[in-house]
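Colleague: test case, fold it:
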Amino acid sequence: MGRWEPNARERLVAAAVDLFAEQGYDSTTVSGIAERAGLTKTTFFRHFRDKREVLFAGQELHSRILADAIAAAPPSATPLQAVGEALDALAGSFTDGQQVFAGRLLAVIAANEELRERAAYKSAVLVGAMTEALLKRGAPDAVASLAAELGVRAFHSGFGRWAELDGSLPDLVREAFDEWRAASAALG
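Modeller: Just a heads-up that it's a prediction; the model follows:
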């Protein structure tokens, strides 16, 4: 593949996930990722700050999708209904091609403490984006925060299932969200 061909960002992500799975995160270099993608190291740094960020590149987009969907939810929607709308929008933004990488991505993150910490940070950012959007809709702080936490937990549960199973990410996330809602109701 030539350096001028489109989708450099996606090629870098695919190359990074492949290399991290093959040789481990610590043994993979930015130069190796760029070479595998058929690109230069300079091109890598046009898209990502470092090799860790290649795995978390969608954080800003995901935050925006969640916040926008909550803002667009009908005025009568409860905080949990608005979060459900946001989860539907986020899950719908993933492609079938991304499912191929999902399992390897989760395995790479699970095997590296630095990446687990970065994943926790990403989760906190997503919770913050949803909480802020719910607060703008008038939800009380504790309600907004809890609904957002529940939503992110449900998304991660559904994403984990999607990585292991054939199926629709939106359906799996919605199923996980229903389970988390039922679990919270059972708390009494």
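
Colleague: use CA for all of it now, contacts and neighbours both
Modeller: Fine.

Colleague: list the buried ones in stretch 18-27?
Modeller: By neighbour count on 16 or more other CA atoms under 10 Å, the buried set for stretch 18-27 is D18, L19, F20, A21, Y25.

Colleague: brain fart, stretch 86-106
Modeller: Using 16+ other CA under 10 Å as the test for burial, stretch 86-106 gives 86-91, 99, 101-106.

Colleague: first-to-last residue distance for that stretch?
Modeller: With CA to CA, to the nearest Å applied, stretch 86-106 spans 22 Å between its terminal residues.

Colleague: here is the second sequence; please produce its structure so I can put it next to the first one:
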Amino acid sequence: MSRWEPNARERLERAALELYGERGFDRTTVAEIARRAGLTERTFFRHFADKREVLFWGETALQDVCVNAVAAAPAGAAPIDALAAALDAAAALLEERRAFARQRQAVVAGNARLQERELIKLASLSAALAAALRGRGVTEPAASLTAEAGMVVFKIAFARWVDEPGQGGLAPLIRDSLAQLRAVAGGEDGRWEGRRDHSYEGRRDHS
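Modeller: Modelled structure (predicted):
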């Protein structure tokens, strides 16, 4: 019978992120992660398929909460409003893990293979959202356009959330980005210019 290890997943996750930051993802082994966490390799593989999945194990939960939020939106809600409900649900799920998100993002940004895996994750989420919108009767290409726009909103808000701690919570950043998208899509250039975060734009221009 296997021995129960308290908080094993959290300990392994913390150890992995520390080592990825110190040594790099490619140079870190499962044995080193388990040793740093004070656990065995067998325990590691009870929680994660491989060292990459330490960074991506929450993908299914994120997709599920987003799809469920779209399905639960009021019957008369416009596609963009159903999408907004999904993004709010995603923010609620991620909000308490900001420190993890910042460490994780740094690791992913420094590894081309992990960046590719991240793109696959977002593409899968977009496809799931489009399917959920079609389930509400939204036709194509509107369903896919709405889902893809949602991914852009999410990526921009998420980047601000992890890169700029002073920006506040993820949900307000998502709502701000979504409001700017609505304004641009509606041809309201003046109103969008008035709401633009110039400090953020300046940082991007000089990055």
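
Colleague: columns distance to A119 of structure 1 and secondary structure on top of the buried residues of stretch 18-27 of structure 1, output as a markdown table?
Modeller: Shown next, in a markdown table, are the buried residues of stretch 18-27 of structure 1 (distance: CA to CA, whole Å; DSSP: H, G, I helix; E, B strand; the rest coil):
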| residue | distance to A119 of structure 1 | secondary structure |
| --- | --- | --- |
| D18 | 18 | helix |
| L19 | 19 | helix |
| F20 | 16 | helix |
| A21 | 17 | helix |
| Y25 | 14 | coil |
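
Colleague: roughly how far is the longest helix seen in structure 2 from the heart of the chain?
Modeller: The longest helix of structure 2 (DSSP state H) is helix 112-135. Distance, stretch centre to chain centre, for helix 112-135 of structure 2: 10 Å (CA atoms, centre = their mean, to the nearest Å).

Colleague: so what does the following helix or strand past that helix touch, helix or strand wise?
Modeller: Going down the chain from helix 112-135 of structure 2, the next helix or strand is helix 142-163, by DSSP states H and E. The criterion is 3 or more CA pairs under 8 Å, 6 or more residues apart in numbering; DSSP states H and E, and the helices and strands that helix 142-163 of structure 2 contacts are helix 79-94, helix 98-109, helix 112-135, helix 170-185.

Colleague: closest to L12 of structure 2 out of those helices?
Modeller: For these, proximity to L12 of structure 2 was assessed by CA to CA; helix 98-109 is nearest, at 12.6 Å.

Colleague: what angle sits between that closest one and helix 142-163?
Modeller: 110 degrees (axes from the mean of the first three to the mean of the last three CA atoms, to 10 degrees).

Colleague: how close does helix 98-109 of structure 2 sit to structure 1?
Modeller: Once fitted to structure 1, helix 98-109 of structure 2 is off its aligned match by 1.5 Å on average (mean CA distance after the TM-score superposition for structure 1).

Colleague: tell me what that helix is packed against?
Modeller: Going by 3+ CA pairs under 8 Å, 6+ apart, helix 98-109 of structure 2 lies up against helix 8-23, helix 112-135, helix 142-163.

Colleague: what's the most buried one of the helices and strands packed on helix 142-163 of structure 2?
Modeller: Among these, helix 79-94 has the highest mean neighbour count (mean count of other CA atoms under 10 Å), at a mean of 21.

Colleague: how much does it stray from structure 1?
Modeller: Following the fit onto structure 1, the mean deviation recorded for helix 79-94 of structure 2 is 0.6 Å by mean CA distance after the TM-score superposition for structure 1.

Colleague: now distance to D141 of structure 1 too, for the buried residues of stretch 86-106 of structure 1, in CSV please.
Modeller: Output for those, formatted as CSV (distance: CA to CA, whole Å):
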residue, distance to D141 of structure 1
A86, 18
L87, 20
D88, 23
A89, 23
L90, 23
A91, 25
Q99, 35
F101, 36
A102, 33
G103, 35
R104, 36
L105, 33
L106, 31
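
Colleague: now the two most distant members of those residues.
Modeller: Spanning the widest gap among the buried residues of stretch 86-106 of structure 1 are A86 and R104, at 25.4 Å by CA to CA.

Colleague: tell me who's in contact with the spatially closest residue to W161 of structure 2 that is not a sequence neighbour.
Modeller: For W161 of structure 2, ignoring the flanking residues on the chain, the nearest one in space by CA to CA, 6 or more residues apart in numbering is L170 at 5.8 Å. Contact analysis of L170 of structure 2 by CA atoms under 8 Å, 6 or more residues apart in numbering lists A91, E95, A157, F158, W161.

Colleague: of those residues, which are reproduced in structure 1?
Modeller: Mapped onto structure 1 and checked by both residues aligned by TM-score structural alignment, their matches' CA atoms under 8 Å, the contacts of L170 of structure 2 keep the contacts A91, A157, F158, W161.

Colleague: how far away is the last one from A171 of structure 2?
Modeller: Counting by CA to CA, the gap between W161 of structure 2 and A171 of structure 2 amounts to 9 Å.
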